[in-house]
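Participant: Next come a sequence and a model predicted from it.
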Amino acid sequence: MTTETILRVTGLRKQFGPVKALDGVSLEVRAGEIHSLLGENGAGKSTTIKCITGAYKADAGEVLLDGVAISPQSPREAEQLGIGTVYQEVNLLPNLSVVENIALGRMKTGFLGRIDWKHSRVRAKAALDKLGVSIDLDEKLSALPVALQQMVALARALDVDSKVLILDEPTASLDEKEVESLFQVMNRLRESGIGIVFITHFLEQVFRMSDRMTILRNGKYVATREAKGLSREALLQDMLGKAFEEMQGRPGNLNTFSEGLSGKENRLVVNGLGAPGKIKRLDLKLKPGEVVGLAGLLGSGRTECARLVFGIDGATGGSIELDGKAIRQGHPRTSIDEGIMLASEDRKTEGIFPNLTVRENMVVALQTRRGFFKPISKEEGDRIARKYIDAFKIKTSGPEAKISELSGGNQQKVLLARWLAAEPKALILDEPTRGIDIGARAEIEKLIESLSREGLSILMISSEMDEEVRCCHRVLILRDREVIGELSGDDVSESEIVKLIAAHA
């Protein structure tokens, strides 16, 4: 690695309405280095990349490539300048061949506009040779495994003599062998002098591959660190914005309540649940009234666990028991029928039905449990809706109000009411307070405590570690899609969670 700066970004700012997505972001990438861009959800990584590559127009700031100010108006223009990007989801055309995907939009034409396919094939082979891989140029992209599709995307980026290559979560869909192959290619590109921006949530990969790393938090630049000699704890403190001494400990009332759980039988038992690319193995026991948290950084596998237990994604091994009865896996309808419910992290896409009323949104899960031939009358629906509007203090004009008219916090309460109306035995809460204000957050945390005392078993996922410390009796810690430890009692604290994550990175 040289000390020559190939890409320099300073003071980047971008605002969407009242929201400051970027507020003074800086980034410096040297020729022949792998530079990781790190930060939790909402840190500004994706927006930074989109501003650099012309997908977004920055409100302020400067981007220099080889010391020259650039302002690409599109990703294609950025490519032509020498900045290539490969996204987590392969952004190519599956119905076209390898050579067509690499050459698309760059084909040399001859007499009467005929494409010079010989020239395209030479260029495509040369780009693949840079990666050290051999792929049939005539093979349809859709016939290739994801790892090779990603190599084709890399080859397309290198076809225009990229000086900087941005890799956005390139290992997210790859198995261990495929990751090793990609890392060999990245090392080869680093040695050739290309500056690589590496975005990943896998800390082990960050420390293995990075020369330096830049950390963002809440749209702001935090620091740029040399990878060599940097401790895991120091990196996590940069990402989370807290020193260990500032991290919250466990409320005493949770310890007192936890003591009463010890003699109870398990309600939900998960043994060895797993699936390639999702989670390696999940073992979990939940007692009536117990709140167990899944903690870890973004990309650690928390949501994947929830989706496997609920049956959205199919597991390739393991078993689930509810009150001692084996549950058939692999379908949400089965889980709902048995009493396992999931409140998704994506409230807008997977949660609310925006065109339906508060009442209709609340009773949909209960109607699913009862089946088509036992419809819920409007009168019964009204009773259910008013019960939870009063109990949860939902601010709405009434059961017939459109849910889209409610605030985010009140929409979240309606979703909680939906699953409670269906009388769950175990409730999975994935980011139950995401995107809501402080007051609504406190109210939902109180609801979780109240539901626990009423005997409901809760599996809770939250990006806010202090929230898990406040709400959970036990916490399972995940890293890189694997459970690496468990905390309970007085050991449940932000600092202990971070130490566990760091110790296994």
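Facilitator: In hand now; what should we look at? Residues are numbered from 1 along each chain as shown.
Participant: Please make it C-alpha for all contacts and neighbour counts, starting now.
Facilitator: Fine.
Participant: wait, what's in contact with L131?
Facilitator: 151, 155, 185, 188-189 (Cα atoms under 8 Å, 6 or more residues apart in numbering).
Participant: what about the strands in the stretch 351-500 of the chain?
Facilitator: Under the criterion DSSP state E, counting those that start in this stretch, strands of the stretch 351-500 of the chain are mapped to 426-430, 457-461, 474-478, 483-488.
Participant: measure E62 to G241 for me?
Facilitator: E62 sits at a distance of 26 Å from G241 (criterion: Cα to Cα, to the nearest Å).
Participant: Pretty sure Q411 sits against F353.
Facilitator: No. Using Cα atoms under 8 Å as the test, Q411 is too far from F353 to be in contact (10.3 Å).
Participant: this is the comparison structure:
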Amino acid sequence: MAGARAPLLEVTGLAKAFGPTAVLRGASLRIAPASVHALLGANGAGKSTLTRILLGMERADAGAMRLGGARYAPASAEDARRAGVVLVPQERTLCPHLTVADNVTLGIEPAARAGLGIRDRERARAVARRAIALVAEGPDRLPLDAPAGELGVADRQLVEIARALAQGGLREDGRLAARLLVLDEPTSSLGHDDAARLFDRVRTLRDAGLAVLLVTHFLADVRAHADRYTVLRDGRVAGEGDPRETEPAQIVREMLGRALEVARARRAPGAPGAPPDAPGAPDAPGAPGAPDAAPPGGGEVVLDARDVAGVKRPQRASLALRRGEILGIAGLVGSGRTELLRVLAGLDPKRGGTVTLRARRGVGLLSEDRGGEGLMLGRSIAENVWLSPRAPRLAAPRSLRAGAARWIDELAIRAAGPDQRVGELSGGNQQKVQIARLLREDFDVLLVDEPTRGIDVASKAQVLSLLRELAASGKAIVLVSSQLDELVTTCDRIAVLRRGVLEPPRPASSWTEASLLLEASS
């Protein structure tokens, strides 16, 4: 077993505090060579700080690390790379206008002559070719001269891994010099099939002798692909073991310190804010080209889309969104889910079809790209909450901070206060700041794109519970999620977007995760 071997990496008693806040409190970790080790924990548990110390981006206050039996204390990311410890971050860092080869060798380009700053392009291509050979399924899968921006999401992720391996060093015979690869939420943007492809390559790298630290929130990935797991809670190790021999409920208890209630309390049909269709009753099919017919007892239609087509995706989408419901959109990555929301929100142009809005307070979009589009990470919580053309232009800063403090309290945002920078918050709390801005604007229609991407189990439960409360209060919500269990347990109706075409929605009670996946991939 992986856990019985002498460790490649051994971390003992690691402690780290930022001011008065202790983030790591004696954390320990043992990673075997040629293994996949999962690191789990709720947001704020200390996972990011631990990995930043491993990668030389932070220095520990106390504790010790050993790599391959020798003392390991990197003073910088470059020190870590020289020691063979490399990272693939959660947020993508490829330059879309550069080729695959240029992206792989970016920052480590071999020089033709020392000191002259002239790049040796042939040597650079040789490095890129060796790195790509380690992650590609075939010689033509990732052409070196292909622009990175033209690749699919899964292939871009493989290029990220190839670049990390190249940074850790490659021997002339193509063997790895890197010893430990840190993958931070590698499947958060991938669909089921693409995630499976990625883990096929991870297993190949493991079998070639590489150790992989998998930082993730997806328990299914851990149970299917990890040899061992470690759970952090409040900066301490709360559990570890073989994920195949541990029930998911036990891992959740270790993460949270308590059992997690996940049962859905469905609203009674016909009640205020109730689902517009009775459980198990299929929607009546509409006429060709028309949105689904309103089931008996449904609320008023506030957003009516007919035969909507985007520039590339979707190809055809019709829906009727009703007040008080959550309409889920399922589909594989690349099916056009995000593009559909952006067209409905008026952010992307329409190539055809009509969108009719009957909502006095308008439409708000929660972006899946919270770091690049949804939030200003360098600004305060208060500034982000009030970021809107609707915000009062002459309001006193004290008033804005007081308003933000209200949302911090109502949404239980873990923060030092409204003046704290959003970039300093955990992923789950950043997501709550996005939601706070939508709630402050009091939109009637909420288009919610991957609201639980990259956040922990407890924060997921809070966000999904909040969406159900908003629907019960009369909001109309479209929810896009790659997590099929979230759609089944949260939504009133679910429609599948398949190959750019949105199928008629059906009651959530008539779907299972398996049937959704089958419908989306057929």
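Facilitator: That came in fine, so what should we check first? On a predicted model such as this, the values are computed, not experimentally measured, just so you know.
Participant: coming back round to it: of Q411 and F353 of the first structure, which one has the most company?
Facilitator: The neighbour comparison of Q411 of the first structure against F353 (other Cα atoms under 10 Å) goes to Q411, with 25 against 17.
Participant: so how far is V292 of the first structure from the closest residue to that one other than its chain neighbours?
Facilitator: Distances taken as Cα to Cα, 6 or more residues apart in numbering place I403 nearest to Q411 of the first structure, at 6.6 Å, with adjacent residues excluded. Look at I403 of the first structure and V292 of the first structure: by Cα to Cα, they are 30 Å apart.
Participant: dump the residue contacts of R190 of the first structure.
Facilitator: Neighbouring residues of R190 of the first structure by Cα under 8 Å, 6+ apart: 1, 31-34, 196.
Participant: mind running it again at 6 Å?
Facilitator: Applying Cα atoms under 6 Å, 6 or more residues apart in numbering to R190 of the first structure gives the contacts 32-33.
Participant: Matching it against the second structure, which residue comes up?
Facilitator: Alignment note: R190 of the first structure maps to R206 in the second structure; criterion TM-score structural alignment.
Participant: To what extent does the helix or strand containing its match diverge from the first structure after superposition?
Facilitator: Per DSSP states H and E: R206 of the second structure is located in helix 192-207. Its matched residues in the first structure lie on average 1.9 Å from helix 192-207 of the second structure after superposition (mean Cα distance after the TM-score superposition for the first structure).
Participant: In that helix, which of the residues would be classed as buried?
Facilitator: Using 16 or more other Cα atoms under 10 Å as the test for burial, helix 192-207 of the second structure gives 194-196, 198-199, 201-203, 205-206.
Participant: Looking at those residues, which is nearest A27 of the second structure?
Facilitator: For the buried residues of helix 192-207 of the second structure, the closest approach to A27 of the second structure (Cα to Cα) belongs to R206, at 24.8 Å.
Participant: What distance do you get for that closest one to L180 of the second structure?
Facilitator: For R206 of the second structure, the distance to L180 of the second structure - Cα to Cα - is 10 Å.
Participant: again with R123 of the second structure
Facilitator: Distance of R123 of the second structure to L180 of the second structure, computed by Cα to Cα: 25 Å.
Participant: Quick check on these two: which one has the bigger neighbour count.
Facilitator: L180 (31 against 15).
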